Structures are given as structure tokens and as C-alpha cells.
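Asker: output the structure for:
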Amino acid sequence: MKRRDFLTAAGAGVAASAAVAMPAIAQSSPEVKWRCTSSFPKSLDTIFGAGELMARSVAEITDGKFQIQMFAAGEIVPGLQALDATQNKTVEMCHSASYYYVGKDPTFALGTAVPFGLNTRMMNAWFQFGSGLTLLNEFYKKYGVVMLPGGNTGGQMGGWFRKEIKSVADLKGLKMRIAGMGGQVLARLGVVPQQLAGGDIYPALEKGTIDAAEWVGPYDDEKLGLYKVAQYYYFPGWWEGCAALNFFVNDEKLAELPKAYRAALVTAAARANESMLASYDYKNPPAIENLVKAGTQLRRYPDDVMDAAYKESSALYEEIGAKNPDFKKIYEDMKAYRGPAYQWWQIAEYTYDNFMIRARSRG
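Answerer: Presented below is the predicted three-dimensional model:
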């Protein structure tokens, strides 16, 4: 079911309930208490905060009748087991990132980000008005969950390096903290991917156990203090032109909800989806200024690195698609939208942004 169809159906339930006198609503609305486990710690206030906003909004819309309690990673289950906990009904829902579960199936990556995928606004458009959400939820049905968009970081940075990267040759043998498909692509360019939790990145860089690391962007990276142990900060994060977060809801538990509560949940998730991006857009500009003032050296990835990464990404998708029909179907749909979307972007958004950037540099 597409999101707009879901909203229409859910909205019908809201309209029907509105026709009943308020005292009757209060008497007939059941008290529902859910638990939502997050894949993120509370210290990531921008990401964890989106889950808190969703839960608060559900309570406000239902006059406190439908309560969702948020739990940080590790309080109920470890962060990377959030989806499993939702599948087996340990919790009713979770707030996570689909690409954390590529070990189950590489198709999971398409719900969050793939190298050289969509930018943030394109991702939301593909979810809501294209076939993205419908196709993904057909896939997620195999795992007993329904996905609602749950935030986006926007375009991410390309990581911290202890030495300057001037060409693809400089990547050979480099040990870099990076996971997922970005790590698979870099491995094809000679990088040795390392998987580390966020709290382990700083000491690993400081001790030289790793040579580079990616996390999110200026606001979150500044908190980790990575600028103190790695001088060069690269862009763009071509493996995450955006990173969509996801609310996964157990499908049986969702079906048990009254229609009005389902509508409340969809509305609250949409609010959280928009709020997270706005928060990052507001907090990243001063954070990048702080990092530069602290001595960070901003560097753009060389063209040969970008070209080689793009080529290897395309080859990787061909290889996965040849063996995995789910991945092929959804990726090809995304790719078909990406072409004309960037053509329109080039006409309107890029030309405007390019002018404003040049105007700013001229003072």
C-alpha cells in the first residue's frame, strides 16, 4: 500500500470518529501502550530525538490514549537487533536504519542509502509519490514489518583521514571505519573496511589502529572529537547522498490498532521525518565552522576517486541484481526516477544554489 493510500484509508477512520461526540470518543478509545526500541543512543539527540518526537506526537494526537515509550539502544536490545525485536514482538516497533540489516539481504540498503543513490528530497519524493515505499514494504512484508519514513540526515560527509588523499592510489591498504555498501565499494578500490561502533572510532584513530573513519556529518562528528585525531575532512559522502531512517512496525500489531490510531502513527512519523532533516540543516552550518576554526582541513574527493567509486558501485549493483530479484526490482525503480530527477535538479535547484554560493563568496 502506498503511503498516500494508507493516509487516505487512515484519514477515513479519523473523519468517521470526528462525527462522534467528544465524550463518546473518550469512552470508546482504548488505552494502548507500545514500546519502541531505537538503534541509537540518547547522545545522538538529533536522531534519537526524532523517535521521541514521534512518540510525543502520537500521545498528543490521541489525547494520551495511545502511548509509545522510547528506549535507547541497549536498554532492551542492542541497536543492531532492533529489527529482530520488532519481528518477534519483543517490542511493537523500532527506530532504525534499514541498511543496518544488509546481512539479512542487501535489499535492506535501499531503504536508507546506497552509494550514488538519491539525495534527501528525491528519497522522500520516491517514498511518498513514487513506488519506493510500496516496493520496499512488499519486501519488508517477508520480515513481518511495515516501514514508515522516520527521518533523514541529509547528505553526509566523506570521512576523516589522517593523511591527504590525492588519487585512488592513496586509498590502497588504507584501514577505514566504514560499513555497508560504501565499504564494499571502497574495498574494490583497495581500502580495508573496518566495522567499529561510534564510541570506538576516536581511540582507534588516535592509536593509528585505523587510518580513516566516516560517521555522519559536522554536528555529530564534532561531538565525537574526530577533528582532534584526524586532520583531513573529505566530501562529498558519495555512499550516503542522504541517509533515510526508518520506523519499522510489527505488521500484526499495526493491524490491531484502531484506524484513528494508525492515522496518528503515520502523521507522527511524518512529523519526525521532516523534523530530523530540519534539525541537521540548522545545526550542521555552525558545526562545520567550528571544525574549520579548530584546524580541520576540508578536502573534496579527487575526480578519479569519484569516477572509480561510481564505476565500482554500478558494477556491484549489477552483480547483486543478477542474484537477487528483490534488489534488482527496487534498485531499477529508484534508478529510473534518479535520471529525470537530476535533470530537473540541474535546471532549477543546482543553478539557483550555484549562483547563491558564488554570490556569498563575492560578499
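Asker: rest of the way, CA atoms for contacts and neighbours
Answerer: Fine.
Asker: residue 154 is in contact with residue 237, correct?
Answerer: No: Residue 237 lies out of contact with residue 154 (Cα atoms under 8 Å); the separation is 10.4 Å.
Asker: how long is stretch 295-302 end to end?
Answerer: With Cα to Cα, to the nearest Å applied, stretch 295-302 spans 21 Å between its terminal residues.
Asker: show me which residues of that stretch are buried.
Answerer: 296-297, 299-301 (16 or more other Cα atoms under 10 Å).
Asker: let's see this one next to it:
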Amino acid sequence: MSIFWKKRSVFTAGLAVFALVLISATGSFAGKSGKIIWKSSGHGPASDPSQIFHDKLCKAITKATGGRLTVKPFVGGSIVPAYKEVDAIDQGVLQMAYSCPMYNLDKWPAAGLISSRPGGLPGEALRTWFDYGGGADLLNKMMEGYNVMTFPGALAPLPEEVFFHSKVKLESLADLKGLKARCMGDGGEILKRMGAATVIIPGGQLYEAMQRGTIDAFEYSTLASNWKMHFNEVAKYVYLSPTRAPSDPQVIFVNKEAWAKLPDDLKKIVQSVVAEYTQKQHEYLVFESVKAVDKFRAAGNEVYKVPRDIEVALSAEADKFYAEKSKSEKPIFAEIYNSMKEFGEAYNAIK
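Answerer: Coordinates of the predicted model:
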């Protein structure tokens, strides 16, 4: 048995035990009145707008269904460790979660493609590809064998991520060498290949990690989200560029068995409310990010575009990375990559 499967077995056993504790505490996932009760988790701290929208979404579903489906919201890390939300769905500890696909690279290497990654699709194109270009179907195909699914409308593309909040001024490609930086997903792997010393740290721990000097720079989310998390207080420089992450997609995942048990009318209500809120969050963060630039500057931060030589080198390294992965990984990797690439080329042709 591989080390991965040993680790997964241990984690699975732990979640299964936890699930039994939850079930015994509540009686079942269906209340005594016959109403259905779901548990859903975000992936971020309470101050993260994505977590806030997740919590509002859960309440909106409960209201829209007249309480027939009650979705109880939980903050990231409060039910299971941060970034393990999809594993918890697979084991039935959660019935729903709002998370980034790239947090599941340990299971699905192709998950990094539908994430904030170099060469990805910008927000409008990404949501269109996901809803109408077969993206949701491909994500479900990638997750075959797990008790997890998604559906069109469940992806919030979100605007481009901040390239870096940094204590170090970046003036050329050479400044990436040895830079201690928090970078997630494929972007983190690509920057590591370029010489950065990348680490994985949950979003809720970034402020403290910068204060302590554990890292010198980090990527996390949009200007709007990062302003609300007070990152202006721990990093002087803000670097902007769509090269590393032209969008910051997050997806609603649900437990297959729990979904199958929902009456058809409740499924339609859930899908409708989810689609409304994922789009609302995207538009809200685009608007707030425009305003946040001035807020960072007023707070004393220096806001710059990423040096051109870094952008060029990153794009070139990303092309090499994905060419290698398309050959070495399971066919689903190349299938998703090529689907996104072809749609992106068609999308750009009409711009």
C-alpha cells in the first residue's frame, strides 16, 4: 500500500469516527420533524468574504426551502482541519462545503487546473466554461470514485488574485530566488521551480506568519478580501498581475448520497440559490477590489505591477509545467487542460 493510501486510510478512519459522534449527537441528518439537516463548511477565517458569503448562502438555502432543508454553516477549520473540507464531504462528516479545488491536489492533480493558476481563464470565461463548456462535468469526472459532486452554477470565479503581498521589494526576476513565500496549488509548484522557497499555510495563519517572519511574501485572494483581512498591516508592498492567477475560483461541493436523497424540487432550489450567490460574490469582489487599491495606498502600502521579466518567466515555466503534467498524469489532466485552453483561445478570439 502506498504512503498516500495509508495516510488516506488513517484520515478516513478519523473522519468516520467523528461522523458517528455527530450522528449520535443529533439523532440523524434528518431531524425529528422530517426536515433535512446539512452541515456545510467554508475554508477561511470568519473575516474572509468567501466565508461570509458561504454563511449567507447557507441561510438563504434554509429560507428558500422553508426550512425543509436546513444548512448549518461552519467556519473553515472548525469541523475538520482547514483545506480538508472535501475529504469530510467524501466521508459524510459534511454534506456541503465551499472550497478551492486546488486544496485537493493530494487526491486529484488535475484539481489545480480549475483553480487560481498561471494561464488559467479570467473570471467571466471561467464561469462560462464551467457552466456551459463542460467544466462541471469534467470536475465530476475527475472526482469519480469519491462521494463528492458539484453542478453548473456552483463555481464563483472571483477576480484575479493579488500576485504577492510582500515585505521585500520585487524589482526583477532575481528577487524571486529564495523568497520565502506562501503559494498554493500549481502556482506554488511553478514558482518553486523558478527558485522561490514556497510553503503551504492556511489563510487564517498568514497575518501571524508575516508578523513572525516565517514568510516574506504571500498570495491569498483578491484585493477586496485581503483588505478586510488587514494584510496592509504586515506587508508594505502589494504586487498586481493576472499572470499567476487571472481568477480565484471557489466551488460548492456536495455529498453525492445526501444530494441523491433530496427531492427534485429542493435540488432545483439549492442550485438556483447557489448560482445566485456565487455570481453575487464575484461581482461584489470585483467592485470592492477596485476600491481597495486606494485603501491600500492610503494605508501606506506601495502598489506596483509585477516586473515584466517575472511575468514572462512565469508564463514560460507554466507552459513547460503543464506540458509535462499532461503527459505524466492520468488522461483527465490533459482532458481538462485542453478543454480550458481551447475555450480560452475561442474566447480571446472574440475580444
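Asker: TM value for the aligned chains?
Answerer: After superposition, the two chains reach a TM-score (TM-score structural alignment, normalised by the length of structure 2) of 0.85; 316 aligned residues with a Cα RMSD of 1.8 Å.
Asker: export the buried residues of stretch 295-302 of structure 1 to TSV and tack on distance to residue 358 of structure 1?
Answerer: What follows is the buried residues of stretch 295-302 of structure 1, written out as TSV (distance: Cα to Cα, whole Å):
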residue	distance to residue 358 of structure 1
296	23
297	21
299	18
300	17
301	20
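Asker: now render those residues as TSV, adding secondary structure and distance to residue 323 of structure 1.
Answerer: Shown next, in TSV, are those (DSSP: H, G, I helix; E, B strand; the rest coil; distance: Cα to Cα, whole Å):
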residue	secondary structure	distance to residue 323 of structure 1
296	coil	43
297	strand	42
299	strand	37
300	strand	35
301	coil	32
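Asker: quick one, what contacts the one residue sitting closest to the centre of structure 1?
Answerer: Nearest to the mean C-alpha position of structure 1, counting by Cα atoms, centre = their mean, stands residue 244 at 2.5 Å. Shown in contact with residue 244 of structure 1 (Cα atoms under 8 Å, 6 or more residues apart in numbering): 97, 111-113, 120, 123, 149-153.
Asker: that one maps to what in structure 2?
Answerer: Aligning on TM-score structural alignment places residue 244 of structure 1 opposite residue 249 in structure 2.
Asker: quick one: that match from residue 193 of structure 2, how far?
Answerer: Computed as Cα to Cα, the residue 249 of structure 2 to residue 193 of structure 2 distance reads 23 Å.
Asker: counterpart of residue 287 of structure 1 in structure 2?
Answerer: That one, residue 287 of structure 1, aligns with residue 292 by TM-score structural alignment.
Asker: now do residue 151 of structure 1
Answerer: Here residue 151 of structure 1 is matched to residue 156 in structure 2, going by TM-score structural alignment.
Asker: these two touch, right, its match and residue 283?
Answerer: No: contact criterion Cα under 8 Å: residue 156 of structure 2 and residue 283 do not qualify, at 9.6 Å.
Asker: and those two? Which one has more around it.
Answerer: Just comparing residue 156 of structure 2 and residue 283: by other Cα atoms under 10 Å the higher neighbour count belongs to residue 156, 30 against 16.
Asker: who are the contact partners of that one?
Answerer: Shown in contact with residue 156 of structure 2 (Cα under 8 Å, 6+ apart): 127, 249-251, 278-279, 281-282.
Asker: show me what contacts residue 90 of structure 1?
Answerer: Neighbours of residue 90 of structure 1 in contact, by Cα under 8 Å, 6+ apart: none.
Asker: wait, I meant residue 232 of structure 1
Answerer: Taking Cα under 8 Å, 6+ apart, we find residue 232 of structure 1 in contact with 160-164, 296-299.
Asker: same check on residue 60 of structure 2?
Answerer: residue 273.
Asker: that one matches what in structure 1?
Answerer: Using TM-score structural alignment, residue 60 of structure 2 pairs with residue 57 in structure 1.
Asker: residue in structure 2 paired with residue 232 of structure 1?
Answerer: Checking TM-score structural alignment: residue 232 of structure 1 goes with residue 237.
Asker: so how far is residue 296 of structure 2 from its match?
Answerer: 9 Å.
Asker: hey, what's in contact with both of those two?
Answerer: Shared contacts of residue 237 of structure 2 and residue 296, counting by Cα under 8 Å, 6+ apart, come down to 302-303.
Asker: now the aligned partner of residue 194 of structure 2 in structure 1: which helix or strand?
Answerer: Residue 194 of structure 2 maps onto residue 189 in structure 1, with residues paired by TM-score structural alignment. For residue 189 of structure 1, there is no enclosing helix or strand under DSSP states H and E.
Asker: would you mark the buried spots in the longest helix seen in structure 1?
Answerer: Ordering each helix of structure 1 by length in residues (DSSP state H) puts helix 259-293 first. Across helix 259-293 of structure 1, burial judged by 16+ other Cα under 10 Å covers 259-280, 284, 287-288, 291.
Asker: and what of stretch 335-351 of structure 2?
Answerer: Neighbour counts over stretch 335-351 of structure 2 (16+ other Cα under 10 Å) mark 336-337, 339-340, 343-344 as buried.
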